[in-house]
Structures are given as structure tokens and as C-alpha cells.
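> Provided below for reference: sequence and predicted model.
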Amino acid sequence: MFLKYREGRLFRFGYYLLGSFIIILFNFIGQIPLVVSFTSSMISDNIEISPESNPMELLNIIPANLRLFLILLPFAISFLGFWLVIRKLHEQTMTSVTTSRNTIDWNRIIFAFSVWAVITSGLICFDYIVDPEGYKWNFKPLPFLFMFLISLLFIPIQTSLEEYVFRGYLMQGFANLFRNRWMPLLLTSFIFGSLHIANPEIAKLGYGLLGYYIGTGLFLGIITLLDDGIELALGFHAANNLVGAILVTADWTAFQTNSILISIAEPNLYREMFVSLFFFYPILLFVFARKYKWKNGFNSLTARI
């Protein structure tokens, strides 16, 4: 079982708190190049920061592709910290925080990635056809190529780190603490959603968007518990962020890239939340359940361990 009670001092919850601190420390180290680049750009351009300054707008003084790389770099450094925590602090393998299976099922990752990439790409194309005035064509071959390569390399690292930390590491840590499944599911979903509170999307759409992030965390946690591993969550999350970064961005999103399109339409919070949370996520659950023959669904989410 992916969630099970683990004996021994290395699996006491204090070790999970220490591990989380180490991962955060590595993340801070990874942010140093961004801070240095930002500071040097501010000085060279003689820009002053005021209390009313928008942090995301200030970051735009860094060229888009360099900015994307520097924003994603801390996740790569953090992944190294995560690997050290798993291997050295807890003396586990990466497979043990990925799946209950003997080896990582790459076919599951690819399937989830492919399904969600096709759906999100189709939705973007459909919306562009229906409302072309809501988009601005932004394709520039050379900047796009560099952005594509940066995204292809670093966005899967970013999304994988988040899945490993929340649906893998912390979910197992909370399971050892509470000895059930529902508390780890709820806590990791809430923490995952709450950490998005500083995203520029929240400033644009309001705190109601946290419901979408928490709901997405809940969905990813549910498929992790039902499938006894994070492979499906890894594929879904990578597709979600990668397709968005490559195809369309907006001036109010966390990733402002040299994407093919720029959305200039006014976003609709409740439409976006409803379509994802109450339409596509249930469909994905049904597809995954049929393909992987999940059984005892409710028990998988609530049973004690």
C-alpha cells in the first residue's frame, strides 16, 4: 500500500518537519540567482520600488526567457534537496514515495499527461476559434524555441517536485501521524492550495480562486489514493503547467512566457472553477477508474492504516 504505517524513528513526524525545512532551505538557495538578477536590473535601469509597486510587473524588467528560467530554477535546486531528504534523512528510495508498485509506472505518467494535454490544448484552441478577439498572436520563432526548451526541461521538474512533496512525502508523513487516509488527503490539499495565495492570479481573480487550487489538490490526492501512487498526478500536473506555458499566457499569470498566444480577455473565475472541478475532473476520475479498474473507492479514501 502507498499509505501505510512505517515503524522506526526515521518515520516520526518530526523528521518530516525537518525534511520540509531542508527542502524550503534549498528553495531559498535556488532563489539567489533571481534576486541577484532582479537587483542588478533594478540598479542598472535606475528603478525605485514604491509600496504600490506590483512585484510581477517589476520582474518584467528581466527578459522573459531568463525570467522563466530563474523562476523555475529554485524548483530544480529544491528537487535536489528533496532527493537528499528521502535518501539520507529517511533512508528511502524515490520509488517508495512515488508508488506502491515495484517500479515507477511510466505508462501511467504518459497516459495522464497525454489525456490532460489533449483536453487543455483542445479547450484553448476552441476558445481561440470562438473568441479570437480575446487573444493576441505572440509567436516569435526564436524566443519561442528557447522558451519551449526551458519549459520542457524545467516545468516537469517544478510540477514533479510539488507532487512528490504534497502527494508523496507529506501525505505519507501525515498518514504515519494520523494513521488514516482522509486527514492526509485534506491537509495536503489545503496546504497545497494555500501556498498559491501569493500567486498573481489571486490578485486578479480574488481569494475565491483558492477554492480551485484546493479542489485541484483534492483531485490529485484522490487519484493518488485510489491508484496507490502519484504517477497519474505527476502526468496531469506536468501537462497542466506545460501546455499553459507554451500555448497561452496573460499579464496576470505566474508564468508570463513567450507563448504562442496572449490572453487579453477578462477571465471568469467561476466559469473556470466550475468547468474544471465539476466537469473535467469527474470525467478524468471515471476514465482512470475504468482503465485501471479501481475498486473500493470510498474505502481507499477513508480507511485506517
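Cool, got the structure.
> going forward, measure contacts between C-alpha atoms and count neighbours the same way
OK.
> where along the chain do the strands fall?
135-137, 248-249, 261-263 (DSSP state E).
> residues contacting the nearest residue to residue 182 once chain neighbours are set aside?
Leaving aside its sequence neighbours, residue 182 sits nearest to residue 302 (CA to CA, 6 or more residues apart in numbering; 5.1 Å). If a contact means CA atoms under 8 Å, 6 or more residues apart in numbering, then residue 302 has 180-182 as its contacts.
> how far away is residue 302 from residue 136?
The gap separating residue 302 from residue 136 is 47 Å, by CA to CA, to the nearest Å.
> wait, what's in contact with residue 10?
89-91 are the contacts of residue 10 under CA under 8 Å, 6+ apart.
> you'd agree residue 92 is up against residue 86?
Yes. Under the criterion of CA atoms under 8 Å, residue 92 makes contact with residue 86 at 5.5 Å.
> show me which of these two is the more surrounded one.
Between residue 92 and residue 86, residue 86 has the larger neighbour count (other CA atoms under 10 Å), namely 18 against 15.
> how far away is the more buried one from residue 25?
In terms of CA to CA, residue 86 sits 15 Å off from residue 25.
> residue 270 too?
Taking CA to CA, one finds residue 270 at 36 Å from residue 25.
> including mean neighbour count and distance to residue 144, could the strands of the chain go into TSV?
Output for the strands of the chain, formatted as TSV (neighbours: other CA atoms under 10 Å; distance: least, CA to CA, whole Å):
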stretch	mean neighbour count	distance to residue 144
strand 135-137	16	12
strand 248-249	22	12
strand 261-263	20	11
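> TSV for those, including distance to residue 203?
TSV is the format used below for these (distance: least, CA to CA, whole Å):
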stretch	distance to residue 203
strand 135-137	21
strand 248-249	16
strand 261-263	17
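> which one of those strands lies closest to residue 164?
strand 248-249 (25.9 Å; CA to CA).
> what comes into contact with that closest one?
Strand 248-249 has contacts (CA under 8 Å, 6+ apart) with 124, 255-257, 259-263.
> dump the residues you listed to CSV, plus distance to residue 208.
Shown next, in CSV, are those (distance: CA to CA, whole Å):
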residue, distance to residue 208
124, 23
255, 20
256, 22
257, 25
259, 27
260, 28
261, 26
262, 23
263, 21
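> ok, so of those, who is nearest residue 176?
residue 255 (35.4 Å).
> how near is the closest one to residue 85?
28 Å.
> residue 17 now?
Counting by CA to CA, the gap from residue 17 to residue 85 is 11 Å.
> residue 186 now?
Residue 186 is 24 Å from residue 85, by CA to CA.
> residue 108 too?
25 Å.
> residue 162 too?
Distance of residue 162 to residue 85, given as CA to CA: 15 Å.
> take the one below as the second:
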Amino acid sequence: MPDTMPFETFVSPARGRPQIWRLVLGLVICVLAMVLWLAALFGLLVLVIGQQEALGLLQGMAEPTTPRATLLLLATFVGMALGPVVAVRLLHRRRVGSLVGRRGRTVRHFLVAVGTTGAIYGLTLAVWTVQFDGEPNLPPDLWLTLLPLALLGVLVQTGAEELLFRGYLLQQLAARFASPLIYMLVPSLLFGMLHFDPATMGANAWAVVGSTAFFGLIAADLTVVTGTIGAAWGLHFANNVVALLLISTKGTITGLALFLTPYAADEVTITGPLLMADLALVSLVWGVLRFALRP
């Protein structure tokens, strides 16, 4: 029988005020926090570089192919992180730290997941280079200069998404509903829909939603098994470091990548099979992490 204690410990702070109206209002607060943060960020840019330059940067976020636009895009996720922080304090009267689980376990799970995912992805990239040649993007010296800031940006971006989907939303749904079909599946489907982008992905758009929702389901399962968001965050962070900073797919977020793929995101004949391979790869990482971090 699986040990449910880590998950019960993770969810218990949310059981004090589990009403659905609080969660709905909390999600409204999350949306408002993102909007207000974006407005504040734009205001700061106007003060520093002027209105026209600031507008140009914001427009560049729609197609983040430069380092500045990509770093700015990653910075917008601070607003996503602020939403759950405000919601749990204001509506649920619980500690912000309860969103992540026990601190020591969270850090350990994060590091194990980063190392495991990085090792498996590294081997996969070696296989990928046998079939494909990456195209140079950023000059190596510029890439190295930007790397610390880029890593921080990816840490913020992935951490914000984990706080919202595997922290706040999963916890509050689990506090109200006993079925994993609700507290695991609903956040995963919402996470998938967040990545719906037919303009970039073309005919692959719904396939990307499905694969992202599957990734979210794996992250949710790791959270349930371990009782922290550490493993999910580590998997997400390592995945996005590869996808955003090492080899980015053409037509996506490429501004901080060292290399680009020789194919674009909307080339179904190539990216379709690769999406299936990604699902298999993520499943492998999930299996290894589930074994390594079992209670």
C-alpha cells in the first residue's frame, strides 16, 4: 500500500479553509496579480528607457527571439508567483511556505530531480545530434555572460507555474475533493491550456496542449508521491533549461538559446513524432524519480 502521509502533510494546511468560493476568488487574485505586475513592469520600463522603447520590448515578447525580450518574458512570471502567495495569506490564512511543502525535503527533491533529469536529457541530446545538426544562435561568449540571469529567469518561471498549479491549485482541490481525477487532472488540463498557441505551433497546437497536460499530470503525481513541489519543480526547471537555454525549437522562445533546431515548431511531420518521443522521455524521468524519491 502506498504511503499517503507525505501528501496528507502537504495538503493539511489547505484543509482549514477549503471552500470552493475561496479557491475561485483566489484564482481571480492570481489573474489580477499577473496583470498588475505586468503593468508595474511596463511602468518601470517607461521610467528607465522611455515609452516607445518599452512598447517595443513588450511587443517583442510576442516573438521572444532576442535576449532582452526573453528575459522580460521570464520576468513577467513573478506576477504568477505573487498571486498564490497573496491568496493563501488573504483567503486561506495559511503560511506561504505551505505551498511548497517541508523546506528541507523540497530542496532535496528539487536537486535530485534536476540532476536526474539533466543526466537523462543529456544522453538524449547526444542521440538527437546523431540525426540533427543544431544551428548556432547566440555567440557562446554572450550566452555565457547571460547564463546566470537566464537560469534565474527559468527558475522564476518554472517556480511560479509550480506554485500555482502543483502548489495552490492542487492543494486546495485536494482539500475539498477526495478524487485524484479532480485534484490532479484539473490543474494539469489548465496547465496544458495555458500553452495553447496555434499561431506558433500551427497544426501541432492541440498536440502541444496534450503533451503539456501530460507533463503536468506527471508533475502532479510526483507532488502527490513526495509531498512537496520540489521534484516537479526540478523536473520542470531542467526541462526548460534544455528547451530555452540550450536548444530551442525555431518559432518558439529562442532569445536565450545557444542553438536552434533545424526545424520549426509547426512542422508537423518532424515535430509530431518528436512530441511522442518527448512523452516517452518524460515518462522515463518520472519513473526514475518516483523510484528514487519514494517515501
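Thanks, I have the structure now. Since this is a predicted model, take the numbers as computed values, not measurements.
> can you calculate the TM-score here?
Once the chains are laid over each other, their TM-score by TM-score structural alignment, normalised by the length of the second structure reads 0.81; 277 aligned residues with a CA RMSD of 3.1 Å.
> and the residue nearest to residue 182 of the first structure? What does it align with in the second structure?
Under the alignment (TM-score structural alignment), residue 302 of the first structure maps onto nothing in the second structure.
> and if you look at residue 84 of the first structure?
Match for residue 84 of the first structure (TM-score structural alignment): residue 86.
> can you tell me how far the spatially closest residue to that match that is not a sequence neighbour sits from residue 138 of the second structure?
The shortest distance from residue 86 of the second structure to any non-neighbouring residue, by CA to CA, 6+ apart, is to residue 29 (7.6 Å). Distance of residue 29 of the second structure to residue 138 of the second structure, computed by CA to CA: 38 Å.
> now for the residue nearest to residue 86 of the second structure: which residues touch it?
83-84, 86-87 are the contacts of residue 29 of the second structure under CA under 8 Å, 6+ apart.
> which of those sits closest to residue 232 of the second structure?
residue 84 (17.1 Å).
> before we move on, back to that, more neighbours: residue 186 and residue 85 of the first structure, which one.
Per other CA under 10 Å, whichever of residue 186 of the first structure and residue 85 has more neighbours is residue 85, with 22 against 17.
> residue 246 of the second structure and residue 253 touch, don't they?
No. The criterion here is CA under 8 Å, and residue 246 of the second structure misses it with residue 253 at 11.4 Å.
> just the helices in the stretch 1-150 of the second structure please.
5-11, 20-49, 51-60, 67-75, 77-90, 103-131, 140-161 (DSSP state H, counting those that start in this stretch).
> now do the first one: which elements does it pack against?
Think helix 5-11 of the second structure. The contact analysis (3 or more CA pairs under 8 Å, 6 or more residues apart in numbering; DSSP states H and E) places helix 5-11 of the second structure against helix 170-176, helix 205-226.
> counterpart of residue 26 of the second structure in the first structure?
Checking TM-score structural alignment: residue 26 of the second structure goes with residue 19.
> how many neighbours does that match have?
Neighbour tally, residue 19 of the first structure, other CA under 10 Å: 22.
> how about residue 109 of the second structure?
26.
> for the one 3 residues further on, same thing?
Other residues near residue 112 of the second structure come to 19 when the count uses other CA under 10 Å.
> wait, it sits on residue 232?
No. Using CA under 8 Å, residue 112 of the second structure is not in contact with residue 232; the gap is 10.6 Å.
> was I right about residue 77 of the first structure contacting residue 30?
Yes. Residue 77 of the first structure is in contact with residue 30 according to CA under 8 Å; the separation is 5.5 Å.
> excluding its backbone neighbours, what's nearest residue 210 of the first structure?
residue 193 (5.9 Å).
> could you double-check that residue 215 of the second structure lies in contact with residue 282?
Yes. Residue 215 of the second structure lies in contact with residue 282 (CA under 8 Å); the separation is 7.2 Å.
> look up how far residue 163 of the second structure lies from residue 85 of the second structure.
9 Å.
> about what we covered before: okay, the helices and strands packed on helix 5-11 of the second structure in CSV with distance to residue 58 of the second structure next?
Converted to CSV, these look like this (distance: least, CA to CA, whole Å):
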stretch, distance to residue 58 of the second structure
helix 170-176, 31
helix 205-226, 23
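> out of the ones you listed, nearest to residue 277 of the second structure?
Among those, helix 205-226 sits nearest to residue 277 of the second structure (CA to CA), with 10.5 Å.
> before we move on, the earlier item: a markdown table for the helices and strands packed on helix 5-11 of the second structure, including mean neighbour count and distance to residue 104 of the second structure?
Shown next, in a markdown table, are those (neighbours: other CA under 10 Å; distance: least, CA to CA, whole Å):
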| stretch | mean neighbour count | distance to residue 104 of the second structure |
| --- | --- | --- |
| helix 170-176 | 24 | 19 |
| helix 205-226 | 22 | 12 |
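> for these, which one sits closest to residue 49 of the second structure?
Nearest to residue 49 of the second structure among those is helix 205-226 (35.3 Å), distances taken as CA to CA.
> which residues touch that closest one?
Outside helix 205-226 of the second structure, the residues touching it (CA under 8 Å, 6+ apart) are 3-4, 6-7, 166, 170, 184-185, 187-198, 201, 229-233, 235-236, 272, 275, 279, 282-283, 286, 289-290, 293-295.
> apply 6 Å and report the result again.
Helix 205-226 of the second structure has contacts (CA atoms under 6 Å, 6 or more residues apart in numbering) with 6-7, 166, 184, 188-189, 192-193, 195-198, 229, 232.
> mean offset of that helix relative to the first structure (after superposition)
Its matched residues in the first structure lie on average 1.4 Å from helix 205-226 of the second structure after superposition (mean CA distance after the TM-score superposition for the first structure).
> now do that helix: distance to the chain's middle.
Relative to its parent chain, helix 205-226 of the second structure has a centroid offset of 10 Å by CA atoms, centre = their mean, to the nearest Å.
> now it against helix 103-131, angle please.
In terms of direction (axes from the mean of the first three to the mean of the last three CA atoms, to 10 degrees), helix 205-226 of the second structure departs from helix 103-131 by 140 degrees.
> equivalent range in the first structure for helix 205-226 of the second structure?
Under the criterion TM-score structural alignment, helix 205-226 of the second structure matches residues 206-227.
> which parts of stretch 132-151 of the second structure are buried?
Judged by neighbour count (16 or more other CA atoms under 10 Å), stretch 132-151 of the second structure contains these buried residues: 134, 137-138, 143, 147, 150-151.
> name the nearest of these relative to residue 59 of the second structure.
Set against residue 59 of the second structure, the nearest of those by CA to CA is residue 150 (20.0 Å).
> now for the nearest residue to residue 157 of the second structure once chain neighbours are set aside, how many residues are close by?
In space, residue 157 of the second structure comes closest to residue 77 once its chain neighbours are excluded; the distance is 5.3 Å by CA to CA, 6+ apart. Per other CA under 10 Å, the neighbour tally for residue 77 of the second structure reads 21.
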